[in-house]
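[1] next one to model:
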Amino acid sequence: MSLDPVTTNPDHYRVVLENERVRVLEYRDRPGDRTTPHQHPDSVMYTLSSFRRRLVSGDRHHEVELAAGVTGWLPAQEHHGENIGDTPTHVVFVELKEPAPGAAPAGDVVPGPQLD
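    All right, here's what the predicted structure looks like:
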């Protein structure tokens, strides 16, 4: 079963560019929207709007609040999330297709900031 976010959550994720080295995704949602479980490879995230989310990875739950204009590194991860704020979420992800040397295999939960 594919955990590609474009497949699992097509109402929220869309591919805006893809080549042999990267895939760029746009993510949008509204307050109260939820995603189903999905995976991301190592990625760079850029927030186009301010938002609040609850993220769930296995038994771990945490809430994040980010301002518009934030750029961050996200290690490969599997999770699902919910917009718990009162503003829409608008984010761009640049997914790397080449894993870092010694990286955890796809599907392993890697600690660190996790965003949806």
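[2] only C-alpha atoms from now on, for both contacts and neighbour counts.
    Will do.
[3] mind listing the strands for this protein?
    For the chain, the strands defined by DSSP state E occupy 13-18, 22-29, 38-40, 43-47, 51-57, 60-66, 71-74, 77-83, 89-96.
[4] closest to Pro5 out of those strands?
    Checking those against Pro5 by CA to CA gives strand 38-40 as the closest, at 5.3 Å.
[5] show me what that closest one is packed up against.
    Here strand 38-40 touches helix 5-8, strand 77-83, going by 3 or more CA pairs under 8 Å, 6 or more residues apart in numbering; DSSP states H and E.
[6] the longest one: how far from the chain's middle?
    The one in question is strand 77-83. Offset of strand 77-83 from its chain centre (CA atoms, centre = their mean, to the nearest Å): 7 Å.
[7] got it, and the shortest one?
    Mean C-alpha position of helix 5-8 versus that of the full chain (CA atoms, centre = their mean) differs by 11 Å.
[8] same check, this time on stretch 29-46
    Relative to its parent chain, stretch 29-46 has a centroid offset of 3 Å by CA atoms, centre = their mean.
[9] quick one: terminal-to-terminal distance for that stretch?
    When the termini of stretch 29-46 are compared using CA to CA, to the nearest Å, they are 15 Å apart.
[10] list the buried residues of it.
    In terms of neighbour count (16 or more other CA atoms under 10 Å), stretch 29-46 has its buried residues at 29-31, 34-35, 37-46.
[11] also this sequence, please, to line up against the first:
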Amino acid sequence: MRRTLPLLAAFCLGAGLATAVAQKSKDSTIVDPDVHQVVLENEHIRVLEARAAPGYKSPMHSHPPLVLVGIGSARLKFTTPDGQTQIFDIRPGTVLWRDQPIEHAWELLAGNLHVVAVEVKSAQPAKAN
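    The predicted model follows:
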């Protein structure tokens, strides 16, 4: 029993670190640094600016809950890990809130992508009014 507890603790710690490394490796600024640039970061938020030209394909990456603000006009095709796709239009002034983490890849079908994303590190799901 005395040997089992330290081994279990070591396994859990290792699994936690492996999960953290795997999640960090899907960070948009790591897998797609030419497009996703950190503008500001503190203990509460991280602000990203993303820019891309038509035809650009961003690899699979993840974001925590975020607010997205459209600066330019673009049409994107989002693909989730299970292969589902969705076409999405962003226009200047588009503001979206996503209260759950997301993992996706995207392809810029038209326009020039220019968005600002505010990732909220301690976000809670939105409440109905």
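[12] re earlier: tell me which of the strands of structure 1 sits nearest to Leu3 of structure 1.
    strand 38-40 (4.4 Å).
[13] hang on, the earlier thing: tabulate the strands of structure 1 (JSON lines), appending distance to Met1 of structure 1.
    Compiled in JSON lines, the strands of structure 1 are given as follows (distance: least, CA to CA, whole Å):
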{"stretch": "strand 13-18", "distance to Met1 of structure 1": "18"}
{"stretch": "strand 22-29", "distance to Met1 of structure 1": "20"}
{"stretch": "strand 38-40", "distance to Met1 of structure 1": "10"}
{"stretch": "strand 43-47", "distance to Met1 of structure 1": "22"}
{"stretch": "strand 51-57", "distance to Met1 of structure 1": "18"}
{"stretch": "strand 60-66", "distance to Met1 of structure 1": "23"}
{"stretch": "strand 71-74", "distance to Met1 of structure 1": "23"}
{"stretch": "strand 77-83", "distance to Met1 of structure 1": "14"}
{"stretch": "strand 89-96", "distance to Met1 of structure 1": "20"}
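[14] equivalent range in structure 1 for stretch 68-79 of structure 2?
    Aligned by TM-score structural alignment, stretch 68-79 of structure 2 falls on residues 45-56 of structure 1.
[15] quick one: stretch 38-57 of structure 2 to chain centroid distance?
    For stretch 38-57 of structure 2, the distance to the chain centre is 9 Å (CA atoms, centre = their mean).
[16] where in structure 1 does it fall?
    Against structure 1, stretch 38-57 of structure 2 falls on residues 15-34 (TM-score structural alignment).
[17] what about the matching stretch, start to end distance?
    Start-to-end span of stretch 15-34 of structure 1 (CA to CA) is 19 Å.
[18] which residues are contacting it?
    Contacts with stretch 15-34 of structure 1, where a contact means CA atoms under 8 Å, 6 or more residues apart in numbering, come from 6, 12-14, 80-98.
[19] about what we covered before: so for Ser2 of structure 1, which of the strands of structure 1 sits nearest?
    Per CA to CA, nearest to Ser2 of structure 1 of the strands of structure 1: strand 38-40, 8.2 Å.
[20] ok, residues contacting the closest one?
    Contacts to strand 38-40 of structure 1, defined as CA under 8 Å, 6+ apart, come from residues 3-5, 8, 76-80, 95, 107.
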